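1. pasting the structure only:
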């Protein structure tokens, strides 16, 4: 399927979401005969279907493979167990994701005759921040670039841009990597691995294997987390280009071929002459915003990928200084009566919440929502000594309450906003937290759960939290 003749090619796009609509339009413009299938049949889907001129849309049946199909391009959310893919496998029809399609549609740059290289990032947590840091560094180095994939510009839009990019900073989910067999990045990083999306992948082993696909065919560097041996194991198993190096990052003094921290300085001991004896200062801890431990690790991973691409140390420092994180990522909302209020609504799993909890103490912790199959014993054990109190919300609050009872029985717990949603719920939650907090405490919204049981998404959850805190301050 590497030399496809697109005109007239019968292609099925699975899913009428944002990525599916984008892929369908791109394929139509290439001349393919496109059919979009989706198991839903609501009013919203019908409205979207009506806007797709020149594309056949089949709603209410996402399981049947249309006769004559030569290729399926799937939206990331469709699991491998879908009947449509079983039918495709039986018929010998390949399944691609949007990343795989984008990889095949890359155009050569006039300057090199080759497509723009991809510097790719995956991991359970920290992907978006790291990719945005990397894009900031590349911009500081004078490169035309963008943070693409699961963040910012879609990867399809990026490769088809009228004005080509010099290099792309690409965030990739485990879903996207599963459906991207041809992907071969210039260099890549796996930031961390923790159980997530196991209902989609079927097991932790399958989830890790899909994450590890990002290292396949790397040319210069496979970047891994010294604090997470599972990421190094993926590097050891990777089939890479000859000469590609394993580059570790961590918060301690770096060894050979590593990035680390020495007396408040960010240090490169990988891409320097005579790294046996030398290292390069690439910035300072205070250049990272915010300078929480997990965010410093993100900065080191971004720096490692940039240095693998050849960026000089000054651009790394300037890019980190210029970077500003997105909302709802360990963002300080306000200080009210000597209590600091932090919005980390993006912490939608236990691994992300653990990183937030490690950055503060004492903490009044706001947690709960949809657990997505997670357990909370390890999280609570690790944070118990930092907790002043906890305010629990959401459908799966009982799981966190039970973990607190087992591992932090002296921590006061309030269950708030039972049966409430939206702004009403969050106002009650913030008032409950304020009643528990003392001067010098941090109230931390790091739910360790998804938000959709009470809010539209994690963004709305964070926005309503910030609004309620500001109202409290008034």
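-> Great, that's in hand. Note that the coordinates shown come from a computational prediction; the quantities given were computed from them, not determined experimentally.
2. going forward, measure contacts between C-alpha atoms and count neighbours the same way
-> Noted.
3. Can you name the residues that contact the residue positioned nearest the centre of the chain?
-> For the chain, residue 127 is the residue whose C-alpha lies nearest the centre (C-alpha atoms, centre = their mean; 3.9 Å). Residue 127 makes contacts with 121, 171, 172, 191, as judged by C-alpha atoms under 8 Å, 6 or more residues apart in numbering.
4. residues of stretch 188-199 that come out buried?
-> Of the residues in stretch 188-199, 188, 189, 190, 191, 192, 193, 194, 195, 196, 197 count as buried by neighbour count, 16 or more other C-alpha atoms under 10 Å.
5. quick one: the first one from residue 415, how far?
-> For residue 188, the distance to residue 415 equals 42 Å [C-alpha to C-alpha, to the nearest Å].
6. ditto for the third one
-> Note on residue 190: its distance to residue 415, by C-alpha to C-alpha, is 36 Å.
7. cool, residue 70 as well?
-> For residue 70, the distance to residue 415 - C-alpha to C-alpha - is 53 Å.
8. go on, residue 342?
-> Distance, residue 342 to residue 415, using C-alpha to C-alpha: 19 Å.
9. These two: who's more crowded?
-> For residue 342 versus residue 415, the count of surrounding residues by other C-alpha atoms under 10 Å is larger for residue 342: 26 against 18.
10. Give me the secondary structure label for that one.
-> Recorded secondary structure, residue 342: strand (DSSP: H, G, I helix; E, B strand; the rest coil).
11. May I have the secondary structure class of the closest residue to it other than its chain neighbours?
-> By the measure of C-alpha to C-alpha, 6 or more residues apart in numbering, the closest residue to residue 342 outside its immediate chain neighbours is residue 332, 4.5 Å from it. Here residue 332 is strand, with the state taken from three-state DSSP.
12. tell me the contacts of residue 332?
-> By C-alpha under 8 Å, 6+ apart, the contact set of residue 332 is 340, 341, 342, 343.
13. ok so, going back, okay, and which of the buried residues of stretch 188-199 map to strands?
-> If you go by DSSP state E, the buried residues of stretch 188-199 have 188, 189, 190 in strands.
14. Which one of those residues is nearest to residue 85?
-> When those are ranked by distance to residue 85 (C-alpha to C-alpha), residue 190 comes first, at 27.5 Å.
15. all strands of the stretch 351-474 of the chain, in order?
-> Here the stretch 351-474 of the chain has its strands, by DSSP state E, counting those that start in this stretch, at 363-368, 387-393, 413-415, 442-445.
16. JSON lines for those strands, including distance to residue 8?
-> Putting these into JSON lines (distance: least, C-alpha to C-alpha, whole Å) gives the following:
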{"stretch": "strand 363-368", "distance to residue 8": "50"}
{"stretch": "strand 387-393", "distance to residue 8": "52"}
{"stretch": "strand 413-415", "distance to residue 8": "58"}
{"stretch": "strand 442-445", "distance to residue 8": "51"}
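17. one more structure, for comparison:
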């Protein structure tokens, strides 16, 4: 973008309030200021870290107001909110009451795309698996020779990726991207209105973030927005809600399902030990394309095979050849704390899935192993665990409970798995995880898996789920050292 284009930008002189001084808020503020908007960024917190960020933005012409995240700046014509801000936050409520449009940073990124030659988006949402799928997809696109990037809730702020700002101003990026693999949360979709990805996938739907959205219907409605008119709709044929959303989507030129079953025409699925495509071949009724082997999916677990098929569906919708799907899966490096094998100690496998912070994710993790000594607990965020415990009861060797809401899991176990041994660890100090792992080792037998799939958030005992996973890894390593 040259100087004349910046001067005549539709953002020039627009009074914009950016809510939140996090990574996405800072990127949005820089991009808007570079296009001539008058930007005021508001942040409720006020400490040395936020003052440093504020000072950095001042050099871009952004006004930062710390210590007050509730008052709408006078004259605001548009609010760009960060995902963490609930719709009932005072500032957003004031904007809505005043008739001021509210958008998220993803919607802003879509509106900032170049008028010509903008990279198409391949978008992913779902309750679980989004980050894994978006990274798998980026690997497949790269293997096919595209300059691709995974964005959204991962890596580079999406505003920077689409605007070419590099954090400094339009035109700083050395080369535009061919295609973007975009992870979208329900929060981001809630605040979006004009997104039109080339292809989009809904991986699965289960209750989550209901405190933010207010109801399950509102949560599902936010997810449904990803199937915009013109997008190829990739859906989970094994998930009733995902399939229903694709069926109801209006204006989509094509629908393609993915399944862990043998695929029918129009689906991607599994045949013996192969991932195959019967959706994007020249004759889906009579022709299948071999995409990869099950051994190419790492780490191997049924839900991760579904992740690979979803990524493959989006890649194939974009024209990626089968061999690049296989190469991409082989190049993919799993993120930590997602069904991560830590060690084998005395014939017992120890697996870290600290990212399994709600029942749907924990159920997928538990389904991958048998017999299991399950480590669970944390903050359940009001979610019910009865169905989870009922479904996994038959594969449990024992359970070790920790965290604030462990009593709720214990009650579900008493109802649905009364014969399974349960150890309650009430400790919350820094050595608690060592005691948890020691108790789990005492319940396990050779051939078993000790699985950390907490089903709850981590904030009662740890800074975040990676910190919880790191504590588990360290405790297992100490156990292994003692066993040598």
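-> On my side now, so go ahead. If you're wondering where the values come from, they're calculated on a predicted model, not measured in any experiment.
18. Please work out the TM-score for the two chains.
-> TM-score for the superposed chains, counting by TM-score structural alignment, normalised by the length of the first structure: 0.95, backed by 463 aligned residues with a C-alpha RMSD of 1.5 Å.
19. Give the aligned equivalent of residue 293 of the second structure in the first structure.
-> With TM-score structural alignment as the criterion, residue 293 of the second structure lines up with residue 284 in the first structure.
20. nearest residue to that match other than its sequence neighbours?
-> In space, residue 284 of the first structure is closest to residue 265, 4.2 Å off (C-alpha to C-alpha, 6+ apart).
21. What range does stretch 392-410 of the second structure cover in the first structure?
-> With TM-score structural alignment applied, stretch 392-410 of the second structure matches the range 383-401 in the first structure.
22. Give me the residues contacting the matching stretch.
-> Counting by C-alpha under 8 Å, 6+ apart, 354, 357-358, 360-371, 375-377, 407-408, 411-418, 429, 432-433, 436-437, 441, 453-454 sit against stretch 383-401 of the first structure.
23. Verify the contact between residue 446 of the second structure and residue 346 for me.
-> Yes - using C-alpha atoms under 8 Å, residue 446 of the second structure is in contact with residue 346, at 6.6 Å.
24. okay, those two: which has more neighbours?
-> residue 346 (15 against 11).
25. how about the aligned residue in the first structure for that one, what does it touch?
-> Under the alignment (TM-score structural alignment), residue 346 of the second structure maps onto residue 337 of the first structure. Contacts for residue 337 of the first structure were tallied using C-alpha under 8 Å, 6+ apart; they are residue 439.
26. From residue 445 of the first structure, how far out is residue 337 of the first structure?
-> Taking C-alpha to C-alpha, one finds residue 337 of the first structure at 18 Å from residue 445 of the first structure.
27. Any figure for the gap between residue 39 of the second structure and residue 17 of the second structure?
-> Distance, residue 39 of the second structure to residue 17 of the second structure, using C-alpha to C-alpha: 6 Å.
28. Over to residue 158 of the second structure?
-> Residue 158 of the second structure sits 18 Å away from residue 17 of the second structure, taking C-alpha to C-alpha as the criterion.
29. same check, this time on residue 297 of the second structure
-> Taken as C-alpha to C-alpha, the span from residue 297 of the second structure to residue 17 of the second structure is 44 Å.
30. Please apply the same query to residue 467 of the second structure.
-> From residue 467 of the second structure to residue 17 of the second structure the distance is 34 Å (C-alpha to C-alpha).
31. who has more neighbours, these two?
-> Just comparing residue 467 of the second structure and residue 17: by other C-alpha under 10 Å the higher neighbour count belongs to residue 17, 28 against 16.
32. Just to confirm, what residue in the first structure is aligned with that one?
-> Per TM-score structural alignment, residue 17 of the second structure is aligned with residue 12.
33. Same check on residue 461 of the second structure?
-> Checking with TM-score structural alignment, residue 461 of the second structure has residue 454 as its match.
34. do the same with residue 125 of the second structure
-> When the first structure is aligned by TM-score structural alignment, the residue opposite residue 125 of the second structure is residue 122.
35. What count of nearby residues applies to that match?
-> Using other C-alpha under 10 Å, residue 122 of the first structure is surrounded by 26 other residues.
36. next one: residue 188 of the second structure
-> Neighbours of residue 188 of the second structure using other C-alpha under 10 Å come to 23.
37. What strand or helix carries it?
-> Assigning secondary structure by DSSP states H and E places residue 188 of the second structure in helix 186-190.
38. Residues touching that helix, excluding its own?
-> 83, 84, 104, 105, 106, 107, 125, 219, 222, 223, 225, 226.
39. now the helices: where do they sit in the stretch 1-150 of the second structure?
-> Using DSSP state H, counting those that start in this stretch, the helices of the stretch 1-150 of the second structure run over residues 3-7, 23-34, 48-58, 90-97, 105-112, 130-143.
40. just those helices: most buried one?
-> helix 130-143 (a mean of 27; mean count of other C-alpha atoms under 10 Å).
41. ok, back up a step: average offset between the helix holding residue 188 of the second structure and the first structure?
-> Aligned to the first structure and superposed, helix 186-190 of the second structure gives a mean residue distance of 0.5 Å (mean C-alpha distance after the TM-score superposition for the first structure).
42. Now do the helices in the stretch 251-400 of the first structure.
-> Assigned by DSSP H, counting those that start in this stretch, the stretch 251-400 of the first structure shows helices spanning 293-309, 313-322, 350-357, 377-383, 397-407.
43. Is it possible to get CSV of these that adds distance to residue 272 of the first structure and mean neighbour count?
-> Below are the helices of the stretch 251-400 of the first structure laid out as CSV (distance: least, C-alpha to C-alpha, whole Å; neighbours: other C-alpha atoms under 10 Å):
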stretch, distance to residue 272 of the first structure, mean neighbour count
helix 293-309, 9, 26
helix 313-322, 10, 21
helix 350-357, 30, 23
helix 377-383, 37, 18
helix 397-407, 46, 18
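44. Make JSON lines out of these and add distance to residue 424 of the first structure.
-> What follows is these, written out as JSON lines (distance: least, C-alpha to C-alpha, whole Å):
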{"stretch": "helix 293-309", "distance to residue 424 of the first structure": "32"}
{"stretch": "helix 313-322", "distance to residue 424 of the first structure": "37"}
{"stretch": "helix 350-357", "distance to residue 424 of the first structure": "24"}
{"stretch": "helix 377-383", "distance to residue 424 of the first structure": "28"}
{"stretch": "helix 397-407", "distance to residue 424 of the first structure": "18"}
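45. Many thanks, I have nothing further to ask.
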